[in-house]
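J.: A structural model of the following input is requested.
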Amino acid sequence: MWPDADLTSWLSSLPGDIWSHPGRPLAEHLEGTAALAEALRLRQGGEVEARSLRRLCLVHDLGKIHRHFQAYLRGMGKGIPHAEPSTWFLLTLLLEGNEKDVSSLEAIRCHHTRTHPREGAETYWTNQLASANLRTLTRKIEETLGHSSRPWPFSLPEKAAAAFKKKLLLEGGEDLESEWLRYRMLLSLLVTADRMDALGVRSLESLPLAPTTIPLPEPRRELDQWRRETHRDCLEQATQTFKGPGIYSLSLPTGAGKTRIGLDIALAYAQRIGAANLVYALPFIAIVEQNAAVARGLYGPEAVQEDHSLLETKRPRQDRKVDSEDEGSPLRRMLSSFRYWNAPVTVTTFAHLWEALFDRRANGAMDFHRLAHAVVILDEVQSIPPQLWGDFGKVMELLVEKQHTTFLLLTATQPRIVPGAVELAPKHRHTLPALRHRYRVFGGKRSIEDLPHLLEGFLDDPASSGLVVCNTKKSALAAYDLIRSLEEHRAPAEKDGKPQKRKVLFLSRWMTPAHRALTLRILRRMERAGTPRLLVATQVVEAGVDLDFHWVFRDLGPLDSIVQVAGRCNRHARPDFVGTVLIAELENDRGKSFSSFVYSPILLGHSRHFLGGNQTTLSDQRFDEPEMPERVQHYFDGVAENIKQGDLWSGIQEGTWDCLPDLYEERRQEDLVTVYVERNGRPRQDLTELETLDKGLETLDRRRYLARRLRQWAIQVSREELRRWETALGSNFWGETPTLLETLSEDAVLLPRSECRTWATWEEERAHPYGRAGFRVAETRRDEDWPDL
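T.: Have a look, this model is predicted:
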């Protein structure tokens, strides 16, 4: 046992003028951090020893006692690192208690930086335990404490160090997956409690998970009644099959109401196991916003936290008093400074869930403990790359076994991630009762110029609404230009005695998030009004975006992606109407398929095969929607057997915790620049304010708030593409402005409003890089393409 009373007594004797942060006594910060960490552990029920957690919290900042760090806190000097020196104090306690606890040592050493590989960490501590190094550490501890005139009551005995070292050498590498889980939990609780106390949080404030009293909407059409019955059947089966924490799946077709059913099942499970919270993860920000709104409608705005990189945290008005409920309170500052899931229900992205699980940065681990004893919904789970399916399934099983997490996988196309997952949707609910659409596949390969022929009978029907989905920005822009030109030259249809042309809209990630959000609002408004419309887009519309069209065209992609796009065709099963989903493989003028710029040959080969062709070529095919689920299941089986699994699970087992694979591979062009597009005064005002703010902890929440808001107006473009625009336009077009863009930093520029006309004018004249379709490449295009994933 370690001498708890002696340590507590020693901390209480530290002078009050030894700080952890400006004006905050160090002893109070250490006790506050330990208390908060224990409260977080108890709230969540995470499987980590209370004694180990308290011990590391009480010593995690002792390195700050050094006179140079104290001078830095008072505005003098640059300070010195404090995390590693703090580990020396913990080492003495471990030796005193004859314990081997590398994870606690590493949690302190990394709590302001990033995780080290386990082998490197064990080598580091093996070296520190050598006799000569022990004497050096003893001198360093004395030097650190010299300013306080308080000697450390514990030593570094060589005999205990030798035993520690022997344990490291003999036991290192055993059951590293369980030790990874423990290390991650300790780091998560320490970092969260440390950041909370530093920002003034002294106690936890949280709402309990409460049942919803919002009834299902009254049926307005036949499909609505089927949705109500599906909701009832799935909840009944979920109740009957629930055996405690585990992995469950809910396989329902698009448009069946999975969001509401999944939330209701998750809440029921949470109440049965006493879970502290729900985490609802989705692949794309657009559907995070959409589903967060559904959750708020069920549980109330206070109970739901929306978490993604583009979120604008609302600020308090300057003219009203700030109290504990306001954004100016310490907890609100904490939540705006760090992406911490504090609410009973968090709706977030797969990307941030992945960070919580595997990110090597200390702050990235903050939400890890919120997964213990939680119910985690993974919506559109097929969006996880196939090479990670098997390994991620093992991680989920580990969390179920060790941390009692419950997972609920929602999708219309269930991939083979966990073969033993318990299915909650009765088999007769796996397909809709109505035929919503038919598929038509065009054989061979086609060019963008073939689109009018492929869409014959659809594109020229002015009363219809249609969606065209392409794989790359270049092909999508070419399709948009072609379709928009055809619409411009088409005779307008009559509506209410007035000539009216269909609006052609565009969506891609080369549009600022604010621009994309505006376009989606326009589309939904037109849909509610029954106004015919055409949309050309990249894959941004695939999963969960609640839009509806009479017909849909999709360039060849993975079969599950095609099904997601098909879900936008006759989504609500209009009576006496069957939509059409058209599929073709488009290629550029060099004979290369646009899909090959984005997807692996294995995915594309299996997609061609299960669409009725062979591994290399599509064939002409026609089939109805009910046939697709079986094709998709065979597709997933084939992909799982043929695709090479990544090194996620092996990385956990081998201790390479500092470089576990990312969720999505970064397809980066060299030398990217952030371009801020100015509109209605944004983002110039925010950029100006951000420049003037100090870089201290006191302004952290405001700086992060501004950074999130700035992302609403930002896109990433290669530096070479910007140079091409400046060359193409020359300085004369801009009057007295010598360059196209205002340079903000080495990697950021502003596209100023003062030198720009309206988006419509830009689009018409091709005289500006940003228009109604977002960023455009200059007329002198390169011989390459730009994936939009």
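
J.: from here on, contacts and neighbour counts on C-alpha atoms
T.: Fine.

J.: Output the longest helix belonging to this structure.
T.: The helix that spans the most residues within the chain, counting by DSSP state H, is helix 176-198.

J.: Okay, residue 144 and residue 152: tell me how far apart.
T.: Distance, residue 144 to residue 152, using C-alpha to C-alpha, to the nearest Å: 10 Å.

J.: Hmm, I typed the wrong one, I wanted residue 198.
T.: In terms of C-alpha to C-alpha, residue 198 sits 25 Å off from residue 152.

J.: which of these two has more neighbours?
T.: The residue with more neighbours, out of residue 198 and residue 152, is residue 198; 21 against 14, by other C-alpha atoms under 10 Å.

J.: what's the closest non-adjacent residue to the residue nearest the centre of the chain?
T.: Against the mean C-alpha coordinate of the chain, by C-alpha atoms, centre = their mean, the closest residue is residue 351 at 2.7 Å. Nearest non-adjacent residue to residue 351, counting by C-alpha to C-alpha, 6 or more residues apart in numbering: residue 663, 6.7 Å away.

J.: The one you found - how many residues pack around it?
T.: For residue 663, the neighbour count with other C-alpha under 10 Å is 19.

J.: Which residues does stretch 506-526 contact?
T.: 310, 473, 480, 505, 532-533, 535-541, 547, 677, 711-716, 772-775, 788 (C-alpha atoms under 8 Å, 6 or more residues apart in numbering).

J.: compare with the first, here's sequence two:
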Amino acid sequence: MMYIAHIRESDKQIQSVEEHLLGVRSLAESYGEKIGVKHIAGLAGMLHDMGKYTHEFRDYILEAVRNPDSPPKRGSVDHSTAGGKLLYQLYHSGNPSMLNWILAEVAGNAILSHHSYLHDFLSPDIESPYLNRVRDKQLNEFDRSMKCFFDHVISEAEFQQYISKALLELEAFLMKPSTESSESKLMFLTKFIFSTLIDADRTNTRLFEQNTSEEPEQNRKELFDAYYEKLMATIHSYQTQGAADTQINVLRSEMSEQCVRFAEKPSGIYTLSIPTGGGKTLASLRYALKHASLHGKKHIIYVVPYTTIIEQNAEAVRKILSDDRHILEHHSNVIEDVDDNDEYEDGLINTLQKLKLAKDNWDSPIIFTTMVQFLNVFYAKGSRNIRRLHNLSESVIIFDEVQKVPVSCVSLFNQALNFLKTYGGSSLILCTATQPALDSVEKKLAVNAEAEIIDNLDHVIEAFKRVEIIDKATDETFNNDKLADFITERMGEAQSVLVILNTKTVVKRLYRQVEGSDVPIYHLSTSMCAAHRNHILGQVREHLEKNEKVICISTQLIEAGVDVSFDCVIRSLAGLDSIAQAAGRCNRHGEREIRQVYVVDHVEEKLDHLQEIKVGKHLSRRILADLKRDRNHHGGHILSAQAMNRYFKEFYMEFNSSLNYFVPKLEKDMTALLASDRKHNSYNQAYMHQRKESLPLFIVNSYRTAAENFHVIDDRSTSVIVPYDDEGKTIIARLNGNESIEDLSRLLRQAQQYTINLFRYERDQLAQNGGLVSLLDGKIFALKESAYNKEFGLDLDNDSQFELGMF
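T.: Okay, the predicted model is just below:
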């Protein structure tokens, strides 16, 4: 009897269970080999669908094909428990054997979770969902499944040899010197194995459904070498231009040379503290390409704080490298990745299955993504996020504006980077003009000794001084009326003024108050999709390049890496790093003599729900007051390395109780849920107290509970596609159709530039007033045209009027 894994929609061809298991094993092995766990990953791959060796599943899938309009209940046949149960019965019984038990727990959890997310080994209700599945759940045809597996996939003798190799890998993994605890090591190992399984399973299924084979991976060294030649041609062209011998351009060239020399060093965690306007993008790309070629890296990944600058940075790199195909921009997850626990193999591929199979695994040579997406890979629920984790190994990862790591995620961020350094063989570059003190917190970042790439940093900072910071915040306050008058005054002596405030509400009100003057005025905020913001920024740059008068009023999104240069900047008081970033938008290339950046205290901003900004504002005010009393304090100026180091140490001290991602409803830190040891795990202590026995597991942590409670942004948001310009409208229309998996993958990538994030109250309000539509069985949301405004973006009142041809 042939047991069935999948039946192809187009021609009803059958993929046998053994074909699928061996195919997934092969892919998982190739992914696991990156960090030396080939056989642990392969073990999960070849066992994950062992439960399809049953009459029950065969009848289920055939019935689904025969009756597509009335199929059996999806997920009604459990095929994902069997493989985990086999490992538990064979290697997790009798006296505790540490390596055997851990192997069964790590691989077994990945197997039984491959249609949802990793199970808790011990949950807040003092139960073990993992044990409930692998130990307690009865499977009617388990013996048949096990016999078929050993008859058709691998013999028992070969299987035991395979297990022996996996155990050696596990022992080597645990013995590797690391700053992380054993529990933290096992958490990352489990997530890594889960990542390899999810990607291998989805990839093999997609290839079968498309009746194609995976394209052979191009030689990454050859590709990166070719890119390096193109980059050097660009750099040499700059050096022949008229302004190449100015002091700033000479310094830029020197720092670029330092980066390429540093690329020869072994992989590790390093800092690149190029001042704003110092050619950071080209210098970091030069390091990354050279290091990737010399050390055999597979990916170069740029992680930025905001979606705003992905398009700009990616376009700059794309232009230099003359390549579009191999550069991926990942702005956000367009799809709601719900933990739906259903089985997507029910014979006919429907909408949900296509979404799950769509290629979304960060396998491109060069990737641009956000800090939110990076953290989601490690810690958020849903298989779509964690699928990408294995591709973060063997990479060069540039963290642009790394000071923007959310304070609640500092410990989690540090631990993820420590894992990638120690096990993933990746090189991590902290790239910013304002280095945060990430090695000063309890769960330290394992930064390499002599980590700074740039020599003589104080001299470089002084040489790049192009602005003076004028403190108006310690003596007076501003409201929008006073600020509007102040802008008018500044426009009397400057061609261009940039105003950066801390809240969208005040930005919008000030814009409305100032608009109507003779000077072109523009508004920017995250209520606008990336394509819309880039359109506005393009118009602003055109005015700036022509030396025309222009005013731009923006939230802080314009600070991090957006390449604009204004004559004058007004910054509402915030953290020292924000003030430094704002200063980087003024006289950016040293076009003029020293220009002014005014720091003001805006009293209309409501910061009660923006604690990081509120605390940063308080600390900056204190440092400004120190400097007003004595100009020799803090290295003599507000943006000195000493002032920045002092600021970040005090900032993290203020948030000391929040650095480990506290979960209020559980009264626990996320780090404790993920990696506390048995002695300090309160759930484990409660289990022992209630049951009068120890939990019969080596791992006692709560992976699913942690993931369900992890949101980089406090109030969970939903991505929605907006009908901005013809392309946005076309994407929405096509996503409502019946697209192939390949076309769907492409559309979802295109849609990222046309998304905004809605907080829950915003989504509810739009749902009530008809401004929201659902696509693809409710897995994707889009705004109606009336809910998107040509000036401000999102319109919660759903009464905007789009003017035809406006864009």
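
J.: tell me the SS of the alignment partner in structure 2 of the residue nearest to the centre of structure 1?
T.: Aligned counterpart of residue 351 of structure 1 in structure 2: residue 372 (TM-score structural alignment). What DSSP: H, G, I helix; E, B strand; the rest coil gives for residue 372 of structure 2 is helix.

J.: residue contacts, the residue nearest to residue 351 of structure 1?
T.: 351, 354, 384-385 are the contacts of residue 663 of structure 1 under C-alpha under 8 Å, 6+ apart.

J.: that older thread, what span of structure 2 lines up against the longest helix of structure 1?
T.: Under TM-score structural alignment, the match for helix 176-198 of structure 1 is residues 183-205.

J.: List the buried residues in that stretch.
T.: Residues of stretch 183-205 of structure 2 classed as buried: 183-205 (neighbour count, 16 or more other C-alpha atoms under 10 Å).

J.: hmm, back to that, would you check how far apart the residue nearest to residue 351 of structure 1 and residue 392 of structure 1 are?
T.: Taking C-alpha to C-alpha, one finds residue 663 of structure 1 at 10 Å from residue 392 of structure 1.

J.: got a list of contacts for the match of helix 176-198 of structure 1?
T.: So stretch 183-205 of structure 2 is contacted by 6, 20, 23-25, 27-28, 31-32, 40-41, 44-45, 106-107, 109-111, 114, 118, 174, 356-357, 359, 361, 378, 383, 386-390, 419, 674-677, 699, 703 (C-alpha under 8 Å, 6+ apart).

J.: repeat for stretch 260-271 of structure 1
T.: Outside stretch 260-271 of structure 1, the residues touching it (C-alpha under 8 Å, 6+ apart) are 209, 211, 231, 234-235, 238, 242, 250, 276-278, 294-295, 374-377, 408, 410.

J.: re earlier: any chance of the contacts of residue 663 of structure 1 in a markdown table, plus secondary structure?
T.: Shown next, in a markdown table, are these (three-state DSSP):
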| residue | secondary structure |
| --- | --- |
| 351 | helix |
| 354 | helix |
| 384 | coil |
| 385 | coil |
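
J.: Spit out the contact partners of residue 349 of structure 1.
T.: 281-285, 288, 307-308.

J.: Most widely separated two among these?
T.: 283 and 307 (12.3 Å; C-alpha to C-alpha).

J.: all helices of the stretch 601-750 of structure 1, in order?
T.: 601-610, 628-642, 648-654, 684-692, 700-710, 719-729 (DSSP state H, counting those that start in this stretch).

J.: How about the stretch 151-300 of structure 1?
T.: Going by DSSP H, counting those that start in this stretch, the stretch 151-300 of structure 1 shows helices at 158-171, 176-198, 222-241, 258-273, 285-299.

J.: So which of the ones you listed is nearest residue 611 of structure 1?
T.: With C-alpha to C-alpha as the criterion, residue 611 of structure 1 lies closest to helix 258-273 of the helices of the stretch 151-300 of structure 1, at 25.8 Å.

J.: angle of that closest one against helix 285-299?
T.: 60 degrees (axes from the mean of the first three to the mean of the last three C-alpha atoms, to 10 degrees).

J.: mean deviation of helix 258-273 of structure 1 from structure 2?
T.: For helix 258-273 of structure 1, the mean deviation from structure 2 after alignment is 2.1 Å (mean C-alpha distance after the TM-score superposition for structure 1).

J.: how about that helix, which residues of structure 2 does it hit?
T.: Taking TM-score structural alignment, helix 258-273 of structure 1 hits residues 280-295 over in structure 2.

J.: Now find how far off-centre the matching stretch is within its chain.
T.: Computed by C-alpha atoms, centre = their mean, to the nearest Å, the chain-centroid distance of stretch 280-295 of structure 2 equals 21 Å.

J.: From residue 364 of structure 1, how far off is the residue nearest to the centre of structure 1?
T.: Applying C-alpha to C-alpha to residue 351 of structure 1 and residue 364 of structure 1 gives a distance of 11 Å.

J.: Residue 52 of structure 1 now?
T.: On the measure of C-alpha to C-alpha, residue 52 of structure 1 and residue 364 of structure 1 end up 22 Å apart.

J.: Who has more neighbours out of these two?
T.: Taking neighbours as other C-alpha under 10 Å, residue 52 of structure 1 and residue 364 compare with residue 364 leading, 22 against 15.

J.: any idea how far that one is from residue 191 of structure 1?
T.: For residue 364 of structure 1, the distance to residue 191 of structure 1 - C-alpha to C-alpha - is 9 Å.

J.: ok, now residue 21 of structure 1?
T.: Residue 21 of structure 1 sits 15 Å away from residue 191 of structure 1, going by C-alpha to C-alpha.

J.: Which helix or which strand is home to residue 798 of structure 2?
T.: Following DSSP states H and E, one finds residue 798 of structure 2 outside all helices and strands.

J.: ignore the last one, residue 553 of structure 1
T.: Counting by DSSP H and E, the element that carries residue 553 of structure 1 is strand 551-555.
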